[in-house]
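Asks: Got a predicted model here, sequence first, then my questions.
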Amino acid sequence: MGRLFLAAAGVLALAGVSLFIGVSDVSIASLISGANDGRATMILLLSRIPRTLAIILAGMGLAIAGMIMQMLARNRFVEPSTAGTTESAGLGMLVVLLFFPDIPLIGKMLVASVFALAGTALFLRILREIPLRSVLLVPLVGIMLGGIISSITTFFAYRFELLQSLGNWQSGDFSTVMSGRYELLWIAAGLTVIAWLAADRFTVAGMGEDFTTNLGLNHRNVMTLGLIIVSLVSATVVVTVGSIPFLGLIVPNVVSLMMGDNMRRSIPWIAVFGAGFVLACDIVGRLVRFPYEIPIGTVVGIVGSAIFLYLLLRREARYG
């Protein structure tokens, strides 16, 4: 527990650094002096604090969603961006842009959630129907499914001249987050609490349907709860800041290497590591080309893909 508090303190330190990075002059001195009619305070309250909270909530939510997907699919290399979930949410956003462009943000999240749920269920259905001789085939199937869904989305977005609008949802970026535009992510925070309360059920469901039934649990209900949590978390993040790839894959795997497979014990660590990882990547993206900014989706994609390859090669070396 002491190590967890130290890790949480490190995340808080990164959050403090994040508050004072940016083009506008926001420093402790400017906040105390109230220079420029309190402009620094206004930027801190309207932009920097909401952005930092959004980063923390998105990192926690996606990391835990990845852990749930890995338990339900019984594969360490599955997460929303390697199972077609994120791409399905993007298809839902295209439907919103085509047919319901003026609905509130909560409506967009619900539509994206329905599509994300359908895409994830389709992925799990495909896994049941095909023989899987290697654990590496599972993420490959998910990536192929995501590619098909993404191609369909891109085709219709091109036909209806919505590529630019759709691009805003496909690349993760916190630069536009302000007060009033991130609050949906608190739903993801609530869902992480539900995931922690149901952690033992997800662990049992990951053992297979027969094992779950023998212990007196309804396997279908547990699977449905997990799919709903994953879909809602993915949709809220996509609607608010766009897609952040590989996050739900690398964080649970890194925590698993240190903590083992006890989900209830691992969830607090996954939440802390997820928030810290996204905070660190966001700070790097804001400093590398300062005063310009590299989108968080690009930074996490580069780092995440490298770690993903390492995990794949490590697994192959162990079982090859």
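Replies: Structure received.

Asks: Please count neighbours and contacts with C-alpha atoms only from this point.
Replies: Will do.

Asks: Helices along the stretch 201-320 of the chain, start to end?
Replies: Secondary structure of the stretch 201-320 of the chain by DSSP state H, counting those that start in this stretch: the helices cover 209-214, 219-240, 247-259, 263-287, 296-319.

Asks: Output the contacting helices and strands for the fourth one.
Replies: Contacts of helix 263-287 with other secondary structure elements, assessed using 3 or more Cα pairs under 8 Å, 6 or more residues apart in numbering; DSSP states H and E, are made with helix 2-19, helix 49-73, helix 199-205, helix 247-259, helix 296-319.

Asks: go again using 6 Å as the cut-off
Replies: When contacts are defined as 3 or more Cα pairs under 6 Å, 6 or more residues apart in numbering; DSSP states H and E, helix 263-287 packs onto helix 49-73.

Asks: quick one: contacts of the helix it packs on?
Replies: Under the criterion Cα atoms under 6 Å, 6 or more residues apart in numbering, residues 76, 78-79, 177-179, 188, 206, 230, 247-249, 252, 271, 274-275, 278 lie in contact with helix 49-73.

Asks: Following the chain onward from that helix, which element is next?
Replies: Counting by DSSP states H and E, the next helix or strand C-terminal to helix 49-73 is helix 85-99.

Asks: May I have the secondary structure class of residue 31?
Replies: Assigned state for residue 31: helix (three-state reduction, DSSP: H, G, I helix; E, B strand; the rest coil).

Asks: what about versus this one:
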Amino acid sequence: MTALSAPPASTPAPARPRRTGLGVLAGVLLLLLAGASLFVGVSDVSPVSVFSDGPAAFLLVASRVPRTVALVLAGASLGIAGLIMQMLVRNRFVEPSTTGVTEFATLGMLATIVLAPGMPVVGKTAVAALSGLLGTWVFLRVVRAVPVRSLVLVPLVGIMLGGVVGAVTTFVAYRLDLLQSLAQWSQGSFAGVVQGRYEFVWLAGVMVVVAWLAADRFSVIGLGEEFATNLGLHHRRWVAVGMVVVAVITASVLVTAGLIPFLGLVVPNVVSLVVGDNVRRSIPWVAVLGAVFVVACDVLARVLRFPYEIPLSVVVGIIGAALFLWLLLRRRSRAH
């Protein structure tokens, strides 16, 4: 009778209602921020002027809507790229900008500027994606070859690798008088996003769907190669799929807007505090919170020095670095 008795009244209630409420709140916040992004800027665009003023309606369709869509896609996809990278490396402190992937993609972009300056955007995206794929492979090989025991040392290895590649890129750009062109890609900004110049970021949206379809495989990969193989999963094949997802997302966002740091690191870690480490359950949360984070930072970048605009990468870098330090200190305090 005792073994079959009802649980005591002090048993904690399931967290699903709280998660549902947080999810609804995040969705509403995203809608509000997207609406603010449509109507915040130097030019006077308001819901009233859109219906009464032809130039305002044209500006909304040609600039504000593409910019907002690109922000949402970039934020959602970069967050998921960071989540997939963390599953591949089995480390919570990595993302494309801390593993050298972004630097390799930037080197690929510089190569197109030097060797094929007239290459269309689709070609530049493909070259950047291949370079990012090479960077992901090199980082995984280095991490496997170096016996790194500490969680914090793994991103440090990636940062050093990215620093070497970034130094080579900067040196080549300096010798060829292309530093100004290189700075255009290293500073993330959506100020120049208009109709006809943002469509390639939809490739990142396609990779989000691929990540969602393969979410359970990535969850198993996060448990280790031996465990995944024992479950009958082709480990190398799905690691390659994850590498392609990360590389294409990084390249498409880089070609569209430039470098956006720390996003893929901070958002998945915050989500893991709420929903755990299940990739399928985490992907919608990471997508929504990543979009909220990027759109909020972009609106903030537009209003801090109005009518001037601060590069998005500066705002994201400051806030993301602060959150990264908080996560580091939180993990270390829990470890002790």
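Replies: In hand now; what should we look at? If you're wondering where the values come from, they're calculated on a predicted model, not measured in any experiment.

Asks: Post the TM-score for the overlay when you can.
Replies: After superposition, the two chains reach a TM-score (TM-score structural alignment, normalised by the length of structure 1) of 0.98; 317 aligned residues with a Cα RMSD of 0.9 Å.

Asks: Check the helices of the stretch 201-320 of structure 1 for me and report the most buried one.
Replies: Most buried of the helices of the stretch 201-320 of structure 1 by mean neighbour count (mean count of other Cα atoms under 10 Å) is helix 219-240; its value is a mean of 24.

Asks: what's that one packed up against?
Replies: Packing contacts for helix 219-240 of structure 1, counted by 3+ Cα pairs under 6 Å, 6+ apart, involve helix 105-129.

Asks: again, only using 10 Å
Replies: With contacts defined as 3 or more Cα pairs under 10 Å, 6 or more residues apart in numbering; DSSP states H and E, helix 219-240 of structure 1 has these neighbours: helix 49-73, helix 85-99, helix 105-129, helix 163-170, helix 185-197, helix 199-205, helix 209-214.

Asks: In structure 2, what range does it match?
Replies: Helix 219-240 of structure 1 corresponds to residues 235-256 in structure 2, going by TM-score structural alignment.

Asks: in the superposed pair, what's the mean gap between the matching stretch and structure 1?
Replies: Here stretch 235-256 of structure 2, set against structure 1 after superposition, deviates by a mean of 0.3 Å using mean Cα distance after the TM-score superposition for structure 1.

Asks: distance of the residue minimising distance to the centre of structure 1 from residue 248 of structure 1?
Replies: Geometric centre of structure 1, nearest residue: residue 62, 2.7 Å, by Cα atoms, centre = their mean. Going from residue 62 of structure 1 to residue 248 of structure 1 by Cα to Cα, to the nearest Å gives 5 Å.

Asks: likewise residue 85 of structure 1?
Replies: In terms of Cα to Cα, residue 85 of structure 1 sits 12 Å off from residue 248 of structure 1.

Asks: Need the overlap of contacts for these two.
Replies: Jointly contacting residue 85 of structure 1 and residue 248 under the rule Cα atoms under 10 Å, 6 or more residues apart in numbering are residue 79.

Asks: rewinding a little: just tell me what the residue nearest to the centre of structure 1 corresponds to in structure 2.
Replies: Aligned by TM-score structural alignment, residue 62 of structure 1 pairs with residue 78 of structure 2.

Asks: what's the spacing between its match and residue 176 of structure 2?
Replies: Separation of residue 78 of structure 2 from residue 176 of structure 2 (Cα to Cα): 31 Å.

Asks: Would you agree residue 183 of structure 1 is in contact with residue 239?
Replies: No. Residue 183 of structure 1 sits out of contact with residue 239 when judged by Cα atoms under 10 Å, with a separation of 11.2 Å.

Asks: quick one: common contacting residues for these two?
Replies: Counting by Cα under 10 Å, 6+ apart, the contacts common to residue 183 of structure 1 and residue 239 are residue 106.

Asks: Which residue in structure 2 occupies the aligned position of residue 27 of structure 1?
Replies: For residue 27 of structure 1, the aligned position in structure 2 is residue 46, judged by TM-score structural alignment.

Asks: Give me the number of neighbouring residues for the residue found closest to its match once you drop the neighbours it is linked to in the chain.
Replies: In space, and not counting its chain neighbours, residue 46 of structure 2 is closest to residue 39: 5.7 Å by Cα to Cα, 6 or more residues apart in numbering. Per other Cα atoms under 10 Å, the neighbour tally for residue 39 of structure 2 reads 18.
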